[in-house]
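Student: Sharing a model prediction with you, sequence too.
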Amino acid sequence: MKRIKKVFVLIQISLWILFALLAALQLSQDTSHWFALTVGVVGTCLYVYYSHFFLLTRYLGKRKKGPYFLRLTGVLLTGPFLYLFFHYRKLDTWDLFSEYYMISLISIVIPFIFLSWLARVTENLVINTVKKEQLEKQAVEAELYYLKSQINPHFLFNTLNNIHTLVYKQAPTAPEAVMQLASLMRYMIYESNAPTVPLTREMNYLQDYMSLQQLRYKQSPVVDLKIEGETEACHIAPLLFIHLLENAYKHSPARLNPGDLKVKVEVQEDILTFSVQNPVGNNPAHTLEEPGGIGLPNVRKRLTLLYPDQHTLEIQNSGETFAVVLKIQGLQLQPHERKANLLYH
């Protein structure tokens, strides 16, 4: 707000200097007493303008109409006196005094009363608009922060238990699991604070997540991951896919065969497609409903806030498999020297 007020002050100073120069130029062509008359005109304008400006600052919107109009009347009545004091003519008769008093009242005082009101209203409008935008931005940022923080804490507890088991059994994969968990937590806590991150970094995060989930399964990787296209050139909002992947694990059968979970990331031109498919367990508790915990509603809200009118989210439930396809359009891609290779896991 201080920056906006400084801008208004600079604008007003510039306009007052320009007005004084123009008034002096005009009056110098009409009379030889142009300097005194210029001081009287500019001084009167300044007095009337800022007297009314500060009255509006003090009383505008505070429902104090009585004190405001009383002081406004005082400004109107006293406004012409500075102009009359510097006038080069000797106003020693009542008729001459009243004539120039009315001239200055109509031509100087009343117009600058209106200009001060216009300036005050304009400044308030701009400040209120900026405040509203800042509050809306803060609300959006707070909601996004809340949505990003809603990753299931049970995953962390389960992972720590799994790592504890590996350490207890002195399994050779225990150190790697600890490093993957550290990488995952570092990304969640520090790197995801940026508005956007490289898609490759987001995919590394998902792969760490998959590796830690794989500790629950003894067989080959249960996730078939495919990454296609110019992923190095693409930047997206962080933690956007994790809830979809988390839902796929959560609502799959307890026992999964290799490749049962299918995840595909594809970048074509400025369109990013993320799809995930999982089998649906026979147990009603594993049926994925639309609320689906926090997964799908969370993703919907974040997409609405981050990519309005730029995304589609398709959900298909055949009874045996559940598939989610997310497309984000209009992404700005940065040029990259080499293309990403097709990866299979």
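Tutor: Great, that's in hand.

Student: contacts, neighbours, all on C-alpha from now
Tutor: Will do.

Student: Contacts only, for the residue most central in space within the chain.
Tutor: Taking Cα atoms, centre = their mean, the centroid of the chain lies closest to K137, which sits 3.8 Å from it. Taking Cα atoms under 8 Å, 6 or more residues apart in numbering as the definition of contact, K137 has no neighbours.

Student: What helix or strand is it located in?
Tutor: Assignment of secondary structure by DSSP states H and E places K137 within helix 110-148.

Student: Point out the other helices and strands that the helix or strand following that helix packs with.
Tutor: Next in sequence after helix 110-148, counting helices and strands by DSSP H and E, comes helix 153-168. Contact partners of helix 153-168 among helices and strands, from 3 or more Cα pairs under 8 Å, 6 or more residues apart in numbering; DSSP states H and E: helix 174-189.

Student: And here is the other one:
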Amino acid sequence: MRPVFPVLKKSKYQRVFLHILFWISVLTILTIIYGAGMPDYWLTIGIVALFMPIHIGYFYLIAYVIIPRYFDRKKYVQFVLLFLLIVLGSTLAFRLMEILVADPIIYNAVKKNDPTFVWRKLEGTFREQLAKPTYLISAFEQTNIFVWIALSVKFFKMWFDRRQAAMEAELNFLKGQLHPHFLFNTLNNLYALTLKQSPQSPGVVMGLAEILRYMLYEANTEVVQLERDISILKSYIELEKIRYEERLDIHFSINGMAPEYRIAPLLILPLVENAFKHGASEQIGQAWINMDLRVKSNALKFKISNSKPETATPDDRPHHVSIGLANVRKRLEILYPSAHNLKIMDEEDVFAVILEIDLDKRLEI
């Protein structure tokens, strides 16, 4: 199972290391860019290092002060105004560093090697140098290019984290829907057996307890063993067999099961539950449900088909958009966005669902 954008999930120390590595890379790149016209690279490193506090302060002020206090709290006007103020201040700070420190050092170093060297950039008064549009634009570009790259990564990380949180919340909501929905249906089955004073009622209670234990405690993980998920599915089928007895013909074939296969829990059970709910109507007479599960090289294919009543009742009409099927569809779109195929066929006397999943391509939330 491969996570999407795994580099985004880092520990505190890894993030610190990546930040240090980024700024060292910036220092190296700028040294290479500006070193060609300098007497030596050590001088270039020193000059570039003079400006690094401006770049670093600019980035962290916006990324860890302005964004959390204003952007995250949806104070967008204040955020934009402060952002522009910091951009302007950083540009002016960069230009002042050039005029007062960097340019004189560069000029004196070059002058030693070439006494005839004249640098027009230094012409004019301090105010005239500060106000020259060409050098202000150059300072703006040099100040912002790498900081804006870093901020773009920051905003992407924020978007990604929020997307992950939203997906996780939706998954928890969808999984939460399964529990009461399943419990309600199974309690109905148990109620029907108690009305008949069936001696099998205690067995149903035990089977229900096992399934609920799995739902509440084991299915809270991102993935489970496919074998375990299918064993719960078999337990559910056994409960339904008790309820319907000889009136329902059930066939379930399994091929290719292996301990190493993993799957997001409770994706198949709602499909089976849906088939029992709509395919075992008393109006059908001799009802039937056929299930076939095949797994090969992490490719799972599950096909389930069931009989339908000749005259649909209000409960049967929304067969293809039941809570269980809608829930499964949404969870598949989140967990296996490009690694699944869910095909629903609603014909006159047969309802069928074919689910195909590449188990190795689950999106990790």
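Tutor: Happy to help now that I have it. Note that this is a predicted model, so its numbers are computed, not measured.

Student: so what number do they get for TM-score?
Tutor: The TM-score (TM-score structural alignment, normalised by the length of structure 1) is 0.70; 317 aligned residues with a Cα RMSD of 4.6 Å.

Student: ok, back up a step: state the distance from the residue nearest to the centre of structure 1 to G79 of structure 1.
Tutor: K137 of structure 1 sits at a distance of 44 Å from G79 of structure 1 (criterion: Cα to Cα, to the nearest Å).

Student: do the same with L333 of structure 1
Tutor: If you measure L333 of structure 1 against G79 of structure 1 using Cα to Cα, the figure is 62 Å.

Student: Map the residue nearest to the centre of structure 1 onto structure 2.
Tutor: When the two structures are superposed using TM-score structural alignment, K137 of structure 1 falls opposite Q164 in structure 2.

Student: ok, now H243 of structure 1?
Tutor: Aligned partner of H243 of structure 1 by TM-score structural alignment: P270.

Student: isn't that match right up against G324?
Tutor: Yes: between P270 of structure 2 and G324 there is a contact at 5.1 Å, judged by Cα atoms under 8 Å.

Student: Can you work out which residues contact both of the two?
Tutor: Counting by Cα under 8 Å, 6+ apart, the residues touching both P270 of structure 2 and G324 are L178.

Student: would you list every one of the helices in structure 1?
Tutor: Listed from the start of the chain, structure 1 has helices (DSSP state H) covering 2-28, 34-59, 65-78, 81-85, 94-104, 110-148, 153-168, 174-189, 199-213, 242-250, 295-306.

Student: which of the residues in the fifth one are buried?
Tutor: By neighbour count, and taking 16 or more other Cα atoms under 10 Å as the criterion, the buried residues in helix 94-104 of structure 1 are 100-101, 104.

Student: and of those, the nearest to L72 of structure 1?
Tutor: Using Cα to Cα, the shortest approach to L72 of structure 1 within those belongs to S104, at 16.3 Å.

Student: Let me know how buried the closest residue in space to that closest one that isn't next to it in sequence is, in neighbour terms.
Tutor: If you skip the residues right next to it in sequence, S104 of structure 1 has P80 as its closest partner in space, 5.6 Å away by Cα to Cα, 6 or more residues apart in numbering. Counted by other Cα atoms under 10 Å, the residues lying close to P80 of structure 1 total 25.

Student: And L136 of structure 2, by the same measure?
Tutor: Using other Cα under 10 Å, L136 of structure 2 is surrounded by 17 other residues.

Student: show me the contacts for the closest residue to it other than its chain neighbours.
Tutor: In space, and not counting its chain neighbours, L136 of structure 2 is closest to R95: 6.8 Å by Cα to Cα, 6+ apart. With contacts defined as Cα under 8 Å, 6+ apart, R95 of structure 2 is in contact with 130, 135-136, 139.

Student: Look up how far R331 of structure 2 lies from the aligned residue in structure 2 for M203 of structure 1.
Tutor: Under the alignment defined by TM-score structural alignment, M203 of structure 1 is paired with I230 of structure 2. I230 of structure 2 sits 18 Å away from R331 of structure 2 when distances are taken as Cα to Cα.

Student: Just want to know which of the two has more residues nearby.
Tutor: When I230 of structure 2 is set against R331 and neighbours are counted by other Cα under 10 Å, the residue ahead is R331, at 21 against 18.

Student: Map the more buried one across to structure 1 for me.
Tutor: Counting by TM-score structural alignment, the partner of R331 of structure 2 is R302.

Student: circling back: A285 of structure 1 is nearest to which of the helices of structure 1?
Tutor: Counting by Cα to Cα, and looking across all of these, nearest comes helix 242-250 at 10.2 Å.

Student: got the angle between the closest one and helix 110-148?
Tutor: Helix 242-250 of structure 1 and helix 110-148 are oriented at 20 degrees to each other (axes from the mean of the first three to the mean of the last three Cα atoms, to 10 degrees).

Student: which strands and helices sit next to helix 242-250 of structure 1?
Tutor: Counting contacts by 3+ Cα pairs under 8 Å, 6+ apart, helix 242-250 of structure 1 is packed against strand 271-279, helix 295-306.

Student: Once you drop chain neighbours, what's closest to the aligned residue in structure 2 for V223 of structure 1?
Tutor: Matched to structure 2 by TM-score structural alignment, V223 of structure 1 sits across from I250. If you skip the residues right next to it in sequence, I250 of structure 2 has I289 as its closest partner in space, 5.0 Å away by Cα to Cα, 6+ apart.

Student: and if you look at A219 of structure 2?
Tutor: Ranked by Cα to Cα, 6+ apart and with sequence neighbours excluded, the top spatial neighbour of A219 of structure 2 is P265, at 5.6 Å.

Student: now do A102 of structure 2
Tutor: I47 (6.1 Å).

Student: on that earlier part again, do you know how far the residue nearest to A219 of structure 2 is from P199 of structure 2?
Tutor: Using Cα to Cα, which is the criterion applied here, P265 of structure 2 is 32 Å from P199 of structure 2.
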